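Make a model of this:
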Amino acid sequence: MSWLTEYVRPKLRGLLQRDVPDNLWTNCESCSQMVLIKDLERNEKVCPHCGHHMRAKARERMAWTFDNGEYTTIELPKMPVDPLSFRDSKRYTDRLKEARSKSHLDEGLLVAHGLIKQQKAVVAVMAPEYLLGTMGAGLGEAFIAACRLAVLQKAPLVVFTASGGARMQEGAVSLMQMPRTTIGVQMLREAGLPYIVVFTNPTTGGVSASFAMLGDIHIAEPNALIAFAGPRVIQDTVRETLPEGFQRSEYLREHGMVDIVAKRSELPETLGRIIGLLTKQPAASEAA
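As a prediction, this is how the structure comes out:
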């Protein structure tokens, strides 16, 4: 072999080929365009090409919502683990350990308090990274803790919903959280405190059939799926073609189920304005 193949060719390949990290780019779920992950994070996980709102982790939402990304989380009540000793392809206890390890959360709901546009608020965010945000006894107890904290602080409660529904591994125990969370909402009503729900994609099942639909104000991110059963299940049941955009944010706003459809970047300003109007309280800086 000549020096061209043994020496020059490898040198040229080394100059032309560069190692690209696997975690540098991602594809938009909606338009399939490639997006730099750093650009996506700076844009709050909204595709710069088509405006698609991707799923966000609970701590990301907290940082985007509170002023300067500053907030204080609370310790959630401890609940019995695996009340039914459930097992499918894995033990339920093993699934919980994996979920806690990956998400760094104790449950599928993160609760914190702080300021939103200088307005005092308690915020509860459902975590899709924790067993797809499913609702079990732990999440129900965490929601009640959020309601009690709001009553204690005399502050509005803002809930970001993102869930696949009730957690099948807890059977009827998970279904019992539907009336239990409803009682939490009633606590806020009796205290005269605003309860604001922000629908994110997806909000389905027992969550949409309980505390998610009981807000004083309903806000939704663009094109979020908000439903009890999915459109495919409904279409197969009624055997009729459903309207375009059925069960999406914009469709529900047109039919009175959603009050506001707001982009992710607009949510803090929207929440701050609504809280100020509903509480008739000055901003925290003015009160000080």
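
contacts and neighbour counts: CA atoms only from here.
OK.

so after the longest helix seen in the chain, what's the next helix or strand?
In the chain, taking DSSP state H as the definition, the longest helix is helix 137-153. Per DSSP states H and E, the first helix or strand lying C-terminal to helix 137-153 is strand 157-163.

counting contacts, what elements does that next one pack onto?
strand 119-126, helix 137-153, strand 195-203, helix 205-208 (3 or more CA pairs under 8 Å, 6 or more residues apart in numbering; DSSP states H and E).

To residue 51, which of those lies closest?
Minimum separation from residue 51 across these (CA to CA) falls at strand 195-203, 13.8 Å.

Show residues contacting the closest one.
55, 156-165, 185, 188, 212-213, 215-221, 223-227 (CA atoms under 8 Å, 6 or more residues apart in numbering).

what's the burial count for residue 118?
17 (other CA atoms under 10 Å).

again, but for residue 100
As a measure of burial, residue 100 has 17 neighbours, counting by other CA under 10 Å.

Look at the closest residue to it other than its chain neighbours and tell me its secondary structure.
In space, and not counting its chain neighbours, residue 100 is closest to residue 106: 5.8 Å by CA to CA, 6 or more residues apart in numbering. Recorded secondary structure, residue 106: coil (DSSP: H, G, I helix; E, B strand; the rest coil).

this one as well, want them side by side:
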Amino acid sequence: MNWITNYVRPRINSIFSRRDTPENLWTKCDDCGTMLFHRELSENLNVCTSCGHHMAITPRNRFEALFDGGIFTEIDVPEPTTDPLHFRDQKRYPDRLKAAQRSTGEKEAMLVAEGEMGRTPIVAAAQDFSFMGGSMGMYVGNAIVAAAERAVRLKRPLILFSAAGGARMQEGILSLMQMPRTTVAVQMLKEANLPYIVVLTHPTTGGVTASYAMLGDVQIAEPNALICFAGPRVIEQTLGEKLPDGFQRAEYLLDHGMLDRVTPRTEMRDELITITRMLMGQPPAVAGDLPAPDPAPEAQPPEQPDKAAAPKTAPKTTPETPAK
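Sure thing, here's the model as predicted:
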């Protein structure tokens, strides 16, 4: 009885009294430290409801907030050679790719899609910083080229959300080659007179900043996003000087003429709709649902002639044949 009393019964009680508590119900803001309920944070597009700090957001969640009804169609991107240099540091490059794919659920660091935004058809591309720092490799280069070609073919504007630490070192010179390659892709849009709008998110640095991320017809940034080629710590160590507060942040770049606007994420969709429709020569967007079109007038049957009123024709008479 002691074994049952001391071991079995407490074990059974602990199993039945256990409460299954879902994990990750709360997220701590990186800036102010406020604990945020995950559903409330998700509804606010990963923007802190206390201090307005913009946390990372995946390309899929961004597209769900951007496109009408969250409906979009992914655009296929040509697959490059996986490991052209057979690169290895602490891990093999293919192993790093597989680990990033498992953790993010995405194939690579950029997602390309098409759909409607405010009833305007667009093509959009977004980088995922959680996938190897959003680094630009051959796949990202292929994605931007595919997005530009699709936009030119369909005569649609291209909206790009950048978030990257620069070129992907595991692909060496092949990743650096994507800088002029993506620049040529952007030039295709300009030659077709199609808008290219760039939204710079935190962080956008390195070779991405030095290529397609700063070539937009309109340059928008999210608040407090770090936008630079070399980071502030590298510059401070090189110059041996203290940099001013807010250096290389979105607001600093806006004050110095490097950006057109700094727009919160929760207002970004409305801002993009207005700018896109303006650049495409379309009328301003209509808030809410459009009114139903007027019904077409019913077709009237053709009028039938009135038989009673129809004029009577005299019967034909044949001349009489004279008798012989």
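
just to revisit the earlier point, could you pick out the buried ones from the contacts of strand 195-203 of structure 1?
55, 156-165, 185, 188, 212-213, 215, 217-221, 223-227 (16 or more other CA atoms under 10 Å).

Could you tell me how far the alignment partner in structure 1 of residue 108 of structure 2 is located from residue 176 of structure 1?
Counting by TM-score structural alignment, residue 108 of structure 2 corresponds to residue 107 in structure 1. Distance of residue 107 of structure 1 to residue 176 of structure 1, computed by CA to CA, to the nearest Å: 17 Å.

Settle it for me: which of these two has more neighbours?
Counted by other CA under 10 Å, residue 107 of structure 1 and residue 176 do not tie: residue 107 has more neighbours, with 28 against 16.

surely that one meets residue 138?
Yes. Look at residue 107 of structure 1 against residue 138 with CA atoms under 8 Å: they come within range, at 6.4 Å.

quick revisit: pipe the helices and strands packed on strand 157-163 of structure 1 into TSV and attach mean neighbour count and distance to residue 172 of structure 1 per row.
Below are those laid out as TSV (neighbours: other CA atoms under 10 Å; distance: least, CA to CA, whole Å):
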stretch	mean neighbour count	distance to residue 172 of structure 1
strand 119-126	26	21
helix 137-153	22	10
strand 195-203	24	20
helix 205-208	23	12
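
export the ones you listed to TSV and tack on distance to residue 280 of structure 1?
Output for those, formatted as TSV (distance: least, CA to CA, whole Å):
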stretch	distance to residue 280 of structure 1
strand 119-126	10
helix 137-153	16
strand 195-203	15
helix 205-208	29
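
what's the burial count for the residue nearest to residue 100 of structure 1?
19.

can you check the one 5 residues further on too?
Burial of residue 111 of structure 1, expressed as a neighbour count using other CA under 10 Å, amounts to 26.

sec struct for it, please.
strand.

gap between residue 85 of structure 1 and residue 224 of structure 1?
34 Å.

the strands in the stretch 1-150 of structure 1, which residues?
Ranges of strands in the stretch 1-150 of structure 1, per DSSP state E, counting those that start in this stretch, are 25-27, 34-36, 71-73, 109-116, 119-126.

Look up how far residue 227 of structure 2 lies from the alignment partner in structure 2 of residue 151 of structure 1.
The alignment partner of residue 151 of structure 1 in structure 2, by TM-score structural alignment, is residue 152. According to CA to CA, residue 152 of structure 2 and residue 227 of structure 2 sit 28 Å apart.

Buried ones in stretch 92-103 of structure 2, by neighbour count?
93, 96-97, 100-101.

Just the residues contacting it, thanks.
For stretch 92-103 of structure 2, contacts defined as CA under 8 Å, 6+ apart pick out 82-83, 86-87, 107-108, 130-132, 170.

one step back: show me the one of the helices and strands packed on strand 157-163 of structure 1 that comes nearest residue 19 of structure 1.
Comparison of those against residue 19 of structure 1 by CA to CA identifies strand 195-203 as nearest, at 34.8 Å.
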